[in-house]
Every structure is written in C-alpha cells, then in structure tokens.
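In: sequence plus predicted model, see below.
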Amino acid sequence: MMLTGMAAAKSFVIGVEEIDYYPLHRCVNGRFSGYGRDLLDAFAKQSGYSFTYLPLPVSRLFHTFLNDNSIDFKYPDNPRWQVDLKKGKDILYSSPVINVVEGLLVRPESVDQLSEASLKSIVIMRGFTPWPFDQDMRQKINDGTIRVYQEDSFGSVIALGMTGHYDAIYASPVVINYYLDVVVRKPGALVFDKKLPFESNDFFLSTIRQGGVVKQFNEFLAKNQSLIMALKRKYRLTDKTAQ
C-alpha cells in the first residue's frame, strides 16, 4: 500500500554494521548488501519510503544510535545486545526479521573434543556479544581463564580460527560456511560444534523515535511471507542451511 502526501517522500537513515556478515548482511566499500538489505529495500519500496544506510563499526553504531539523532533505525539489533549501554533508553523492536544460529566453530579434528571446562581461547568479532555463554563461562572470560581475542573483520576471525592456535571462533555457521565455501574455497575448514554453547538469535529492526514505521514494518513482515522465503532461498538461509 502506497502512502500519500508528505509521508510518501519520507526518508530515513538506518545504521548498519560495517562488517562482512554475508549472506545475512555486509558492508563493503560503503555499500550495504545481503538478505537484510533486500528485505528492507522491499519494505521501503512497498511503503513509499526512502532508506539511506549508514555503515559504522559495531561498537560505534550502538553509541551513535543511542545518543545521536542522526540515525532513525538500527539493523540488526536484539534486546540482549549491549544491555548496559541501553539502560534508560526506550527502544522499540520490530517483529523478528530472521532467526540466526550463533555459536562456536572449531577445526574438524577438535569437534566433540572440547567442553566448557576445557575451552581456553576464543576469537570473536569486535563488538559482538557471545550470549550463549553461561555465568560460569562469563566469569572465566572476565578473569582471563578463557582468553577472548577480538578482530575487526570476519576474514581475520576465520583466518585465526584456521591456524589451530585458538580453540574456537564465535559466529553464525551460515556466515562462516559461506566464507569457507565461496571466498577462500576451503569448505569444512571450520565446523560448528553443537556440544559447545550455542543459541538462536533473532535479528530485529530497532528504533527510538519511529515507532509508527516499525508497526508498518511488522505488518509488512506478516503479509509478505512468500517474499521472505524467496529471499531466504536466494541467500541460502533456509532453516536447514542456516543451522
């Protein structure tokens, strides 16, 4: 349904992560692409909106979204991410855009060989929050028993994970599998270890000031399931592939 009048020309800025998390989303040379981009563009087109995507490093994106009125929306977001930064902020989240499994990937010879007790080192994307970890694991991270190495790109995260010098990397298996299969052509070089902590995370569109648009977005998601499934197939994000 097209909007009329001034609303039809309404433009918004969506803050997005300046990372390569393809096929879910990525930003390379300032261009945002992937499943998230296609879905948001489809909503904008159907609703008569114009979206500008502003890429920022993950940590800076949170600070800018929460404290700077220049960003209308953040994608992706999740109520459990950066909880301390969000204290006192009235944030509205959309319906889930996509459900993403995130956990620990290890070298093939290490599958089923590690446990929460034996895990000593993890490589992670800077700004990411490893939510599957329980209180005991978090305490081990805080006191240095489990060392966490942060990198600025998933290329670096994956490269370090493949060296064998670190126990595991934290990411979405669908992202890592795409990178290994398509980019470096080393399929199976890292394997999702379901014996280690993992979790299904929903990705949301969030806002502080544009609740009306989020309501429209929710209606779009509910009414366009065939489009959503077509985009998931396009980006190899069907449930079987993603998990």
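Out: Nice, I can see it. Residues are numbered from 1 along each chain as shown.

In: contacts and neighbour counts: CA atoms only from here.
Out: Fine.

In: nearest the geometric middle of this structure, what residue?
Out: Nearest to the geometric centre of the chain sits Pro76, at 5.8 Å (Cα atoms, centre = their mean).

In: make sure that one is indeed in a helix.
Out: No. The secondary structure assignment for Pro76 gives strand rather than a helix, going by DSSP: H, G, I helix; E, B strand; the rest coil.

In: residue contacts, it?
Out: If you count contacts by Cα atoms under 8 Å, 6 or more residues apart in numbering, Pro76 has them with Val16, Glu17, Phe203, Phe204, Leu205, Ser206.

In: next one: Lys120
Out: Each residue near Lys120 by Cα under 8 Å, 6+ apart is listed here: Thr145, Ile146, Arg147, Tyr166, Asp167.

In: now do the strands in this protein.
Out: Remark: strands of the chain, listed N- to C-terminal, are 11-17, 20-21, 25-28, 31-33, 50-56, 73-77, 92-93, 98-106, 121-125, 147-151, 168-171, 191-192, 199-207; assignment by DSSP state E.

In: for the fourth one, buried residues please.
Out: The one in question is strand 31-33. Residues of strand 31-33 classed as buried: Phe32, Ser33 (neighbour count, 16 or more other Cα atoms under 10 Å).

In: that older thread, can I get the contacts of Lys120 in CSV with neighbour count and distance to Val175?
Out: As requested, those are arranged in CSV below (neighbours: other Cα atoms under 10 Å; distance: Cα to Cα, whole Å):
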residue, neighbour count, distance to Val175
Thr145, 14, 28
Ile146, 20, 24
Arg147, 17, 23
Tyr166, 19, 19
Asp167, 23, 19
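
In: A further structure is provided below for comparison with the first:
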Amino acid sequence: MLGLFVSTSFSKTYVVGVENINYYPNYTTINGKYAASAGKEILDAFAKDAGITFKYKPYPVARLFTTFLKKKSKLDFKFPDHEYWKGPDKKSFCKKLGYQPSESAVGSAGEPGTGINQKCIKFSQYAFQYIDGVMVKKENLGKGQGALKKLGTIRGFTAWDYIGGIKSGKIKIKEANDFQGLLKQISKNRIDGGYMSISGGRHGASQIGLAGKLVYDPALPATKSGYKLSSHKHKDIIEKFYKFLVEKKDMLDEIRKKYKVYNIYKK
C-alpha cells in the first residue's frame, strides 16, 4: 500500500500599518502598495528570518496613529514609529489600559524622558537612522536660522526643531505633497528652505537635476534619530526584531548602504 503524505506549513500573518506617502528611500507607498525601500526590505528580511509574513496596510499619517492606538486595533505593528511621536496620545492610550506613564522612562534606544511605558507599547531599536533637517540653495548655505522666513514641510509632518519660530509667527510654513515639490519650491525661491528627511531630499534632488544645487545645511537645527517598529499586541516579536537587528547587522548594513541610509550621522 502506497501512503501519500502531504506536508503543509503555514506562517502566521501580521498586519503592519505604514504611512501612505512617498518617503523614498526610507519608505514609500505607490498606488496604494508598500513599495521597495529601506524600511520594507529590512522588515521583509526579518519576517523571512522569523518565519512569519508581514502584510502592509497604508494609511494617511494622522489616521495611522489613531488606527494603531486602539485596544482592538486591526493593526499588529506600526512602522515607522518612535516614542516621541504623538507622545501625549500614546501616554493617554496606555493609561486607559492601566499603564501609568513615567517621565523618567527611557526609549528603546536610550532616549530620555519619553514617558511611554514599554510594557504597554513596545518599541524596537532603530531599523536605520535618519536626519530631519533643512535643505537650502547652495548659495544660501550657512546663513543661519534668521534667514528662514518661509520654511517648507511635507504635508502631514511638523518641523519640531522650528516650532517656537512657527508659533511666534517669525517663520511661515508652506506645505508640499512630496520631496520633489518641496525641492522645486526652494529652487524657485518660493521658500527659504525645506524641512525634510535629508536622505529623501538628496534622492529627490538627484531625480530632478538639482543634486549639488540644493544641499543640507548642518548648521541649522535638525533632528537626528531613527525609525522603529512598535506594537502593543506582540511585544515578543518586537524582542525578536531587536535580536535580529543585532545578529544580522552586517547583512542589514548592506541594505542600508543600498538605500543610502547607512550611518548617516555619528552618535
């Protein structure tokens, strides 16, 4: 008698909430689909290593936060994320779940005073670094913050490093839908500078013939940080992702170099 055995393996599928925006090379959604980028390639590599499947669900930036911060959220993870982003909303969410905030709490990468209880929302280490700063015309490099009367931002993002000047009215904000639109406004002198991801700005400038003409001004205030994976449902998988980032560093560095997000600032 011939016995027929069929072996079928199933990997568990998790839903990752992502931003419905073209923020390449960091991460990008094109025509409603999460597309090739540093973020996607690193997450896909982890999923393969862990024997799980990630399904990516794009949302507008603001809606992604509200969808994620629900006890019965349809999302298992959020990427990118950081303790500081919508911090008060996260602390309020955690308090409703019975977790008290602590202003002495530190972030997963050692950031001080996040107030987010990691027993509530678990954050990974940085998948990769980023700089959010100001790009200007090369001839305006080094003119200082006083020269920024009109500052451009990507729609849905806040230039936190300039919030004081914005609130006082010293700096006027003008939004654009993407990097290229923002860069074109700088080139045409419609704004004095654009606050954006520097890796994204450099890539965008190269795509429209402005590489070298529009540059990052390191003398201006900027945020140097990193993108994290977060979850309030699957803290064990966040722990696995943390180990993956450490153990597969050499392989991941190749991905970071491929997308030009490798070690873009030195700690």
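Out: Here it is on my side, so go on. All figures in this text were calculated on a predicted structure; none of them were measured in a lab.

In: what's the TM-score here?
Out: The TM-score (TM-score structural alignment, normalised by the length of structure 1) is 0.87; 230 aligned residues with a Cα RMSD of 2.0 Å.

In: follow-up on the earlier one: just the strands of structure 1: most buried one?
Out: Mean neighbour counts were compared across the strands of structure 1 using mean count of other Cα atoms under 10 Å; the top stretch is strand 168-171, at a mean of 28.

In: can you list contacts of it?
Out: Strand 168-171 of structure 1 is contacted by residues 102-107, 121-125, 130, 157-158, 161 when judged by Cα under 8 Å, 6+ apart.

In: show me what the residue nearest to the centre of structure 1 lines up with in structure 2.
Out: In structure 2, the residue equivalent to Pro76 of structure 1 is Pro80, according to TM-score structural alignment.

In: just the helices in structure 1 please.
Out: 35-47, 58-67, 83-86, 135-143, 154-163, 173-178, 211-223, 225-234, 239-242 (DSSP state H).

In: and the strands of structure 1 as a markdown table, adding distance to Thr64 of structure 1?
Out: Written out in a markdown table, the entries for those read as follows (distance: least, Cα to Cα, whole Å):
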| stretch | distance to Thr64 of structure 1 |
| --- | --- |
| strand 11-17 | 9 |
| strand 20-21 | 20 |
| strand 25-28 | 17 |
| strand 31-33 | 18 |
| strand 50-56 | 9 |
| strand 73-77 | 10 |
| strand 92-93 | 16 |
| strand 98-106 | 24 |
| strand 121-125 | 19 |
| strand 147-151 | 21 |
| strand 168-171 | 24 |
| strand 191-192 | 33 |
| strand 199-207 | 12 |
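
In: on that earlier part again, the contacts of strand 168-171 of structure 1: which two are farthest apart?
Out: Among those, the pair separated by the greatest distance (Cα to Cα) is Arg107 and Pro130, at 19.0 Å.

In: out of the contacts of Pro76 of structure 1, which one sits closest to Gly48 of structure 1?
Out: Nearest to Gly48 of structure 1 out of the contacts of Pro76 of structure 1 is Leu205 (Cα to Cα; 17.8 Å).

In: redo the contacts of Lys120 of structure 1 as TSV? Include distance to Arg31 of structure 1.
Out: Converted to TSV, these look like this (distance: Cα to Cα, whole Å):
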residue	distance to Arg31 of structure 1
Thr145	39
Ile146	36
Arg147	33
Tyr166	32
Asp167	33
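
In: count the residues that sit near the closest residue to Ser115 of structure 1 other than its chain neighbours.
Out: On the basis of Cα to Cα, 6 or more residues apart in numbering, the spatially nearest residue to Ser115 of structure 1 that is not a chain neighbour turns out to be Leu196, at 6.2 Å. Other residues near Leu196 of structure 1 come to 20 when the count uses other Cα atoms under 10 Å.

In: aligned partner of Leu196 of structure 1 in structure 2?
Out: Across the alignment, which pairs residues by TM-score structural alignment, Leu196 of structure 1 is matched by Leu220 of structure 2.

In: residue contacts, the equivalent of Lys215 of structure 1 over in structure 2?
Out: Matched to structure 2 by TM-score structural alignment, Lys215 of structure 1 sits across from Glu239. Listed by Cα under 8 Å, 6+ apart, the contact set of Glu239 of structure 2 reads Ser124.
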